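**Student:** The sequence and its predicted three-dimensional model are supplied below.
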Amino acid sequence: MQLFYNPDINQDTPEFIFPTEESKHIVKVLRKKEGDILHLTNGKGYLFEAEILRADLRKCAVKIIKETYHKKNSPALHLVVAPTKMNDRYEWFLEKATEIGVTEITPIICDNSERKVLKLDRMEKVLQAAMKQSLQFHKPILNEPISAKTFIEQNNPTHQEEQQFFIAHCEETEKIDLKERLIPSHNALILIGPEGDFSTSEIEIALRLGYKPVSLGENRLRTETAAIFACATMKLIN
């Protein structure tokens, strides 16, 4: 199934016209014609079946003939991950985490972060492409970058009791393996630091506010690898 994405389609959309680039792809590359069926999602759980009314290279028009709602993955996973020094590594993380089934992503700027500026529009395109490729109908929420300390102060067990809060760091202190900490069927939020790890003060704030320190194994992992490992572990536990 070839899946298309447009956030503006909803249950009340009777007809839809694709942008020029997608129209050209549908008609010229996929060789679709009037009467053929296309599949679209708005990234909010809906799968729409649409019949082509006009196979135009510039304005391919379709009529929505069926809609199906798919529930979100449960439990939810919120990955809070510092940007990597190289953009392509963070984009790789976004792509793979989306394929696995992450629910929400927040980039955090840490004391030891080398990269502090992100291109959210490019990151959104990576999420959209990964969602379509993996045939999912919920696009992960991508939040604006925020400082690690501010995020931790605003998001912790004192504010959300029904969610598990974890911080994965590299300091030689007592930690329990993530797979042993995770409670099946419970939402989870996991902090992953930059290449230089979280600063001592960031770790202290997180622990003071109720975050549980976790280990991701004996090997020291890159930021993007650690995030994917955490995502996959959550999936396996549930």
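**Tutor:** Nice, I can see it. Numbering: from 1, shown residues only.
**Student:** drop to CA atoms for contacts and neighbour counts, all remaining ones
**Tutor:** OK.
**Student:** Check the spacing between the residue nearest the centre of the chain and T225 real quick.
**Tutor:** By C-alpha atoms, centre = their mean, the chain has its centre lying nearest to P140, at 3.7 Å. Remark: distance between P140 and T225 (C-alpha to C-alpha, to the nearest Å) = 19 Å.
**Student:** Got another one to weigh against that:
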Amino acid sequence: MQLFYTPEILPQHKAFVLNEEESKHAIRVLRLSSGQQINLVDGRGGRYTAVIMDAHPKRTVLEIVDVSINVGKRPYYLHIAIAPTKNIDRVEWFLEKATEVGIDEITPIICEHSERKDIRLDRLNKVMVSAMKQSMKAYHPKLNESMKFTEFIGAASDGQKFIAHCADSDKAYPSQLAHPSDRYTILVGPEGDFSASEIAGALSAGYQAITLGDSRLRTETAALVACVEVAMLNR
């Protein structure tokens, strides 16, 4: 099944016009024609079945014939705040895999040991759209503007809050602390880990210290392991 990402569509729409990019992909690349059926997702849980009425390479006109809402809705909400890696390809890899596994929100955080302090959200969003379509998801994760670590932990957040760090301390696995069907915020630090003051600040702000295993993981690997742990907890 080929999915088209159409965030502008609404459940009450009876007809819809694909934008130029998606129209070109449908007509020029996939060589679809009038009368053929395609599937759309709005990134908010809606999946739409449509029939091509006018196969135009710049403005393909569709008739909406079926709508499903809350497709693949998960019983939990996962927000991961991750320090961007020096090599942005690693962040893109994480976002791709996390979208496939299941994640709701991502915030890049700038830490004391961060080697990268600027990122292009447009490129990262494109990676997530591609992963969403490839994995047949109907939800597009929310990608926030980057924030300083201290600002992030100082902001109010619902649910359980965790910080994954490598310093010696009492820690537990996420599955030992997290409650099923809840909201989770997990902090994942840079290559040089969080500083001692950042760890102390997070704990003071109500975050619980977690471990993701005995191996020393790369930032993007640690973040993905956290996604998988939460997904397994909520199976």
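**Tutor:** That came through fine. What you see is a predicted model, and the numbers here were worked out from it, not measured in a lab.
**Student:** from memory M136 of structure 2 sits against L3, does it?
**Tutor:** Yes - the pair M136 of structure 2 / L3 is scored as a contact, 7.2 Å apart, by C-alpha atoms under 8 Å.
**Student:** Walking through structure 1, point out its helices one by one.
**Tutor:** Assigned by DSSP state H, the helices in structure 1 fall at 20-24, 87-100, 120-133, 148-154, 178-181, 200-208, 223-237.
**Student:** who wins for proximity to V81 of structure 1 among these?
**Tutor:** V81 of structure 1 lies closest to helix 223-237 among the helices of structure 1, at 7.1 Å (C-alpha to C-alpha).
**Student:** Quick check: the closest one compared with structure 2, mean distance?
**Tutor:** On superposition with structure 2, the mean distance recorded for helix 223-237 of structure 1 (mean C-alpha distance after the TM-score superposition for structure 1) is 0.4 Å.
**Student:** Report the aligned residue range of structure 2 for that helix.
**Tutor:** Under TM-score structural alignment, helix 223-237 of structure 1 corresponds to residues 219-233 of structure 2.
**Student:** got the buried residues for the matching stretch?
**Tutor:** The neighbour-count check on stretch 219-233 of structure 2 (16 or more other C-alpha atoms under 10 Å) flags 219-224, 226-231, 233 as buried.
**Student:** Most widely separated two among those residues?
**Tutor:** By the measure C-alpha to C-alpha, T219 and L233 form the most distant pair in these, at 21.4 Å.
**Student:** For M136 and L3 of structure 2, indicate the residue with more neighbours.
**Tutor:** Between M136 of structure 2 and L3, counted using other C-alpha atoms under 10 Å, L3 has the larger neighbour count: 20 against 17.
**Student:** Could I get the contacting residues of C227 of structure 2?
**Tutor:** L78, A98, V101, G102, I103 (C-alpha atoms under 8 Å, 6 or more residues apart in numbering).
**Student:** who are the neighbours in contact with the residue located most distally from the centre of structure 1?
**Tutor:** Within structure 1, the residue lying farthest from the chain centre (C-alpha atoms, centre = their mean) is E34, at 34.8 Å. Contact analysis of E34 of structure 1 by C-alpha under 8 Å, 6+ apart lists E51, I52, L53, R54, A55.
**Student:** List buried members of those residues by neighbour count.
**Tutor:** E51, I52, L53, R54, A55.
**Student:** Need the counterpart of the first one in structure 2.
**Tutor:** For E51 of structure 1, the aligned position in structure 2 is occupied by V51, per TM-score structural alignment.
**Student:** Against E92 of structure 2, how distant is its match?
**Tutor:** With distances taken as C-alpha to C-alpha, V51 of structure 2 is found 33 Å from E92 of structure 2.
**Student:** what's the answer for R74 of structure 2, then?
**Tutor:** Using C-alpha to C-alpha, R74 of structure 2 is found at 23 Å from E92 of structure 2.
**Student:** Check F152 of structure 2 too.
**Tutor:** Between F152 of structure 2 and E92 of structure 2 the distance is 21 Å, computed by C-alpha to C-alpha.
**Student:** and what of H13 of structure 2?
**Tutor:** For H13 of structure 2, the distance to E92 of structure 2 (C-alpha to C-alpha) stands at 33 Å.
**Student:** neighbour-wise, which of these two wins?
**Tutor:** Shown here are H13 of structure 2 and E92; by other C-alpha under 10 Å, E92 has more neighbours (20 against 12).
**Student:** pretty sure that one contacts L124?
**Tutor:** Yes - if you go by C-alpha under 8 Å, E92 of structure 2 and L124 touch, sitting 6.2 Å apart.
**Student:** In contact with I108 of structure 1, which residues?
**Tutor:** I108 of structure 1 neighbours (C-alpha under 8 Å, 6+ apart): V80, V81, A82, P83, P145, I146, S147, A148, F151.
**Student:** now with 7 Å?
**Tutor:** If you count contacts by C-alpha atoms under 7 Å, 6 or more residues apart in numbering, I108 of structure 1 has them with V80, V81, A82, P83, P145, I146, S147, A148.
**Student:** Over to P75 of structure 2?
**Tutor:** Shown in contact with P75 of structure 2 (C-alpha under 7 Å, 6+ apart): S181.
**Student:** Tell me which of the contacts of E34 of structure 1 fall in strands.
**Tutor:** The strands, defined by DSSP state E, take in E51, I52, L53, R54 from the contacts of E34 of structure 1.
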